[in-house]
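Asks: with the sequence up front, the predicted model follows.
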Amino acid sequence: MNVIASKKMFLFEPAIFSSLKNFAKQQEEKLGVNLIDLSLGSPDIPPHDMLLQSMSELSRQPSSYGYTLTGSNEFYAAVARYYLRVNKVNLNPETEIVQTIGSQEGLVHFPLAFCDPGDYVLTTNPGYVAYAAGITLAGATPFYIPLDESNGFLPNLKAIPDDIAQKAKLLLLNMPGNPVPMSPSIEYFSEVVEFAKKYNIIVLHDAAYSEFYFSGEAPISFLAAPGAKEVGLEINSLSKSFSLAGARVAYIAGNAEMVAIIKQLKSNLDFGIFDPIQTTAALALDHAEEITAPLRRTFAQRHATLMEGLQELGWEVAPSNGGMFVWAKYPYNLDSVSFAYKAIEQTGVLMVPGTTFGTEGEGFVRLALVQKDELLKEAVSRLRTLTI
């Protein structure tokens, strides 16, 4: 049988994560040392005991195994309580929140709901890989906004030509970001709202790392900016903040008219999430302060260890006060893909090449804070031995 993929499939490149891990496994025996995997941003800290107990008890109930169809009222009410308590933002749980099967699903399907072929989508370079996948799936055209280092790596809206802004339908933002963990301000988000109103552009802010901050106050929610709900939405996931990555539960909140359109799309694509996951997610949101505080302390220490260690090696590290990653420029004259493989070959340390996230990532690597402090110190020690 001659199996031929659709033409659209040729627009999607294979993810580099699998090839990096396969190469690393081949090198592990040759090096005679254990790998230190800083590639995938999958939390290594288990969920809080109350969440484990909740999932265990609920999963044993026979009544838990029917279709849920959509997000539960319990889950939506918990999201609304969380936003009011943490972000001082009022949300209507019935009309201003829609559940997604993790933020990846929500991000990839989002452009389908609002963009036609030829519409422009504004996003960043470098930026999270799911944004490009969603733009491609919708047949839209990306326009990449530079991240202005002199402005704290915030996307420079002034760099968007007027004719592009006039044709844009959607603006995708992510702060603290992946891979660049820049932090927003209320002033910046107010600028985003004014920009969106001027050009009639929908804004989606990816707040997946909103609970990962290392000092001071939490990152600002986009929905806290005056007028934000008039122009857009915020997507947030429980994957990182509550160590529930495998549970695949997230939500989009904000503009009611936009939420209704997403609900319509999702009613044709999928059913709701397993009910014990929804109930446990609601429990997590209602106990967010208790659950996330110790996680922040752990990741703050890891961030300091890795950032300071790399700086001692002569690497340039993007300043940050949050997120789950370190974005670093290595001091070698080698492209980022070749460097990532060379680092595995010589040290057994896995990092993601910067160009995975866009052309502007050349010369950089992304390192995830997903190993204990001692292993991060070991990773820095191993990287000191690189000979390039």
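Replies: Noted; the coordinates are in hand.
Asks: from now on I want contacts and neighbour counts done on CA atoms only, so please keep to that.
Replies: OK.
Asks: so which helix or strand takes in residue 78?
Replies: Assigned by DSSP states H and E, residue 78 belongs to helix 73-82.
Asks: can you tell me what sits against that helix?
Replies: By Cα atoms under 8 Å, 6 or more residues apart in numbering, the residues outside helix 73-82 that reach it are 90-94, 97-99, 278-279, 281-283, 285-286, 288.
Asks: among the residues you listed, which lie within helices?
Replies: Counting by DSSP state H, the part of the contacts of helix 73-82 found in helices is 278, 279, 281, 282, 283, 285, 286, 288.
Asks: related to what we said a few turns ago, next, the buried residues of the helix holding residue 78.
Replies: Within helix 73-82, the residues that qualify as buried by neighbour count (16 or more other Cα atoms under 10 Å) are 75, 76, 77, 78, 79, 80, 81, 82.
Asks: can you lay out these as a markdown table showing distance to residue 114?
Replies: Shown next, in a markdown table, are the buried residues of helix 73-82 (distance: Cα to Cα, whole Å):
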| residue | distance to residue 114 |
| --- | --- |
| 75 | 25 |
| 76 | 23 |
| 77 | 26 |
| 78 | 27 |
| 79 | 24 |
| 80 | 24 |
| 81 | 28 |
| 82 | 27 |
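Asks: wait, which of these is closest to residue 144?
Replies: Checking the buried residues of helix 73-82 against residue 144 with Cα to Cα, the nearest one is residue 79 at 31.5 Å.
Asks: do you know how far the closest one is from residue 91?
Replies: Computed as Cα to Cα, to the nearest Å, the residue 79 to residue 91 distance reads 8 Å.
Asks: before we move on, what about residue 269?
Replies: The span separating residue 269 from residue 91 equals 25 Å under the rule Cα to Cα.
Asks: that's a strand at residue 380, yeah?
Replies: No. Under DSSP: H, G, I helix; E, B strand; the rest coil, residue 380 falls outside any strand and is assigned helix.
Asks: wait, it sits on residue 306?
Replies: Yes. Using Cα atoms under 8 Å, residue 380 is in contact with residue 306, at 7.2 Å.
Asks: which one's more surrounded, these two?
Replies: residue 306 (24 against 21; other Cα atoms under 10 Å).
Asks: is the residue lying closest to residue 274 once chain neighbours are set aside in a helix, a strand, or coil?
Replies: Excluding the flanking residues, the one nearest residue 274 by Cα to Cα, 6 or more residues apart in numbering is residue 68, at 6.8 Å. Under the three-state scheme (three-state DSSP), the conformation of residue 68 reads as coil.
Asks: please compare the first structure with the one that follows:
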Amino acid sequence: MKFSKRIDQLNEGIFAKLLEIKREKLARGEQVIDLSVGSPNIAPARHILDALCAAAADERNYTYAISDLPELLEAVSKWYKNRYGVDLDPKTEICSLMGSQEGFPLISMTVVDEGDLVLIPDPCYPIFADGPRMAGAKLYYMPQKRENGYIVNLKDIPEDIARLAKLMIVSYPNNPTTAVAPDEFYHELIAFAKEYDIIVLHDNAYSDLVFDNKRGGSFLAYPGAKDVGVEFNSLSKTYGIAGARIGFCVGNKEVVSRLKMLKSNLDYGMFIPIQKAAIAAITGDQSCVSRTREAYEIRRNILCDGFNSIGWHMKKPEATMFVWAPIPPKYEKSIDFAMDMLNRAGVMVTPGSAFGPSGEGHVRIALVQDIEDIKKAIEAVKRSGILD
């Protein structure tokens, strides 16, 4: 059998590998506290579940959706206006995604041709790199350095690289570094994209998980943003419906129209009951969003305070559902530390090397377990002696 060179560029996802190890340990009766995958354990609010269940019980909703329901597009438009102060045309500036994950390869296919250059942050969530790779793009890594607050320094991008680039992917609040970008960054980003004719994709999955009484926003709220790009937004973390796969691409109508065209040739639209659940989520009582944010902030405080108290020093994140923690000095590689954590303490974290070259030296910890399990994880690490 002969296979494409495209698939040879990809590796089995780190989360699939970790899951396999986890299952083996559980089969042997060992305890595993999983702080690796960012899969929310906070259930959707009742009004979201009720909308999904009611729609799923209606036999008329099992036909092909073909495209987004008009009421879904209207709901997203109103949501962006109320939440972010951004005006969106429901007909031309909004396209649903079956989760943001699928959006990265699809938008890459609409923007880049084989051999085109895409700028991606480093470290970054793996699909930021793998999506463009699937479209045959070449990658240029934009370092997110600690000394710059883990914000991309656009001035460091060589001019010849900028002139070759066709697409740039950025994301703040950031996964995995948890950084939040200041207003100045977005103004510079838009000016940079205009100067070099680069399409910007901003992933905005964590704007409602910003802590310490601060409030997240949208890339599209900055003047000129819709001239140069689009934003992905997701209901997975904010509303606890990650498995339902609901996301949106919003912004520049030329980009959105081509994405819609591609999707019309690939799928028959999002399952109608899931569209109904999305409408209920973004138009219903939003107190569930505050409760979710508060839950993650409490978990953040307990986890960071606990690990700091036993000698694993880490900074509390400003946002997201993750902690970006340096590995202990005695370790050189994050994968070695992550495996020792799993084998000696029964605690799973994600090695920073999974997020790109600059991720080495850190691990990402997901705040996806209840308080009691977080406390158990801290105690297990302490007993293991891994920090000694």
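Replies: Yes, it's here. Predicted, not measured: the structure shown is a model, and the values here were computed from it.
Asks: now what about the TM-score between them?
Replies: Comparing the two superposed chains by TM-score structural alignment, normalised by the length of the first structure, the resulting TM-score equals 0.95, with 385 aligned residues with a Cα RMSD of 1.5 Å.
Asks: if we can go back for a sec, the more surrounded of residue 269 and residue 91 of the first structure?
Replies: Using other Cα under 10 Å as the criterion, residue 269 of the first structure and residue 91 rank with residue 91 on top: 23 against 9.
Asks: neighbours of the alignment partner in the second structure of residue 26 of the first structure, how many?
Replies: Residue correspondence, TM-score structural alignment: residue 26 of the first structure in this structure matches residue 24 in the second structure. Close neighbours of residue 24 of the second structure, defined as other Cα under 10 Å, add up to 12.
Asks: residue 122 is in contact with residue 142 of the first structure, correct?
Replies: Yes. Shown here, residue 142 of the first structure and residue 122 form a contact pair, counting by Cα under 8 Å, at 6.0 Å.
Asks: what ranges does the stretch 51-200 of the second structure have for its helices?
Replies: Chain-ordered helices for the stretch 51-200 of the second structure, with DSSP state H, counting those that start in this stretch as the definition, fall at 70-84, 100-111, 126-134, 159-164, 183-196.
Asks: single out the most deeply packed of the ones you listed.
Replies: Among these, judged by mean count of other Cα atoms under 10 Å, the one packed with the most neighbours on average is helix 126-134 (a mean of 22).
Asks: on average, how far is it from the matching bit in the first structure?
Replies: Between helix 126-134 of the second structure and its aligned stretch in the first structure, the superposed structures give an average distance of 1.0 Å (mean Cα distance after the TM-score superposition for the first structure).
Asks: hang on, residue 10 of the first structure in a helix?
Replies: Yes. Using three-state DSSP, the assignment for residue 10 of the first structure is a helix.
Asks: in the second structure, what residue corresponds to it?
Replies: Structural alignment places residue 10 of the first structure opposite residue 8 in the second structure (criterion: TM-score structural alignment).
Asks: what about its match, distance to residue 134 of the second structure?
Replies: In this view, residue 8 of the second structure and residue 134 of the second structure are 10 Å apart by Cα to Cα.
Asks: find residues that contact each of those two.
Replies: By Cα under 8 Å, 6+ apart, residue 8 of the second structure and residue 134 have no common neighbours.
Asks: next up, the contacts around residue 330 of the second structure.
Replies: Taking Cα under 8 Å, 6+ apart as the definition of contact, residue 330 of the second structure has no neighbours.
Asks: repeat that for the one 5 residues further on.
Replies: Contact partners of residue 335 of the second structure, counting by Cα under 8 Å, 6+ apart, are 351, 352, 353.
Asks: try it again with 7 Å
Replies: Contacts of residue 335 of the second structure were listed using Cα atoms under 7 Å, 6 or more residues apart in numbering, and they are residue 351.
Asks: how near is the equivalent of it over in the first structure to residue 357 of the first structure?
Replies: Using TM-score structural alignment as the criterion, residue 335 of the second structure maps onto residue 337 of the first structure. Using Cα to Cα, one obtains 12 Å as the distance from residue 337 of the first structure to residue 357 of the first structure.
Asks: on the three-state scheme, residue 325 of the second structure is what?
Replies: Three-state call for residue 325 of the second structure (three-state DSSP): strand.
Asks: what span of the first structure lines up against stretch 259-275 of the second structure?
Replies: Mapped onto the first structure with TM-score structural alignment as the criterion, stretch 259-275 of the second structure occupies residues 262-278.
Asks: contacts for that stretch?
Replies: Counting contacts by Cα under 7 Å, 6+ apart, the residues outside stretch 262-278 of the first structure that touch it are 55, 58-59, 64, 67-71, 75, 98, 101, 113, 247.
Asks: now list the buried members of these.
Replies: Here the buried ones among the contacts of stretch 262-278 of the first structure, as counted with 16+ other Cα under 10 Å, turn out to be 55, 58, 59, 70, 71, 75, 98, 101, 113, 247.
Asks: if I pick the equivalent of the fifth one over in the second structure, what's in contact with it?
Replies: Which is residue 71 of the first structure. Aligned counterpart of residue 71 of the first structure in the second structure: residue 68 (TM-score structural alignment). Contacts were defined as Cα under 7 Å, 6+ apart; by that measure residue 68 of the second structure touches 96, 269.
Asks: go again using 6 Å as the cut-off
Replies: By Cα atoms under 6 Å, 6 or more residues apart in numbering, no residues touch residue 68 of the second structure.
Asks: ok, now how distant is it from residue 88 of the second structure?
Replies: Residue 68 of the second structure sits 15 Å away from residue 88 of the second structure when distances are taken as Cα to Cα.
Asks: over to residue 186 of the second structure?
Replies: With the distance defined as Cα to Cα, residue 186 of the second structure ends up 19 Å from residue 88 of the second structure.
Asks: next: residue 348 of the second structure.
Replies: Relative to residue 88 of the second structure, and taking Cα to Cα, residue 348 of the second structure is found at 41 Å.
Asks: try residue 104 of the second structure
Replies: Per Cα to Cα, residue 104 of the second structure is found 21 Å from residue 88 of the second structure.
Asks: which bit of the second structure covers stretch 177-186 of the first structure?
Replies: Under TM-score structural alignment, the match for stretch 177-186 of the first structure in the second structure covers residues 174-183.
Asks: what of stretch 292-304 of the first structure?
Replies: Residues 289-301 of the second structure are where stretch 292-304 of the first structure lands, counting by TM-score structural alignment.
Asks: can you count the residues close to residue 290 of the first structure?
Replies: When neighbours are defined as other Cα under 10 Å, residue 290 of the first structure has 12 of them.
Asks: before we move on, which element is it in?
Replies: Here residue 290 of the first structure sits within helix 288-312, counting by DSSP H and E.
Asks: I'd like the distance from that helix to the chain centre, please.
Replies: Distance of helix 288-312 of the first structure from its chain centroid, counting by Cα atoms, centre = their mean, to the nearest Å, is 17 Å.
Asks: next one: stretch 32-42 of the second structure
Replies: A distance of 14 Å separates the centroid of the chain from that of stretch 32-42 of the second structure, by Cα atoms, centre = their mean.
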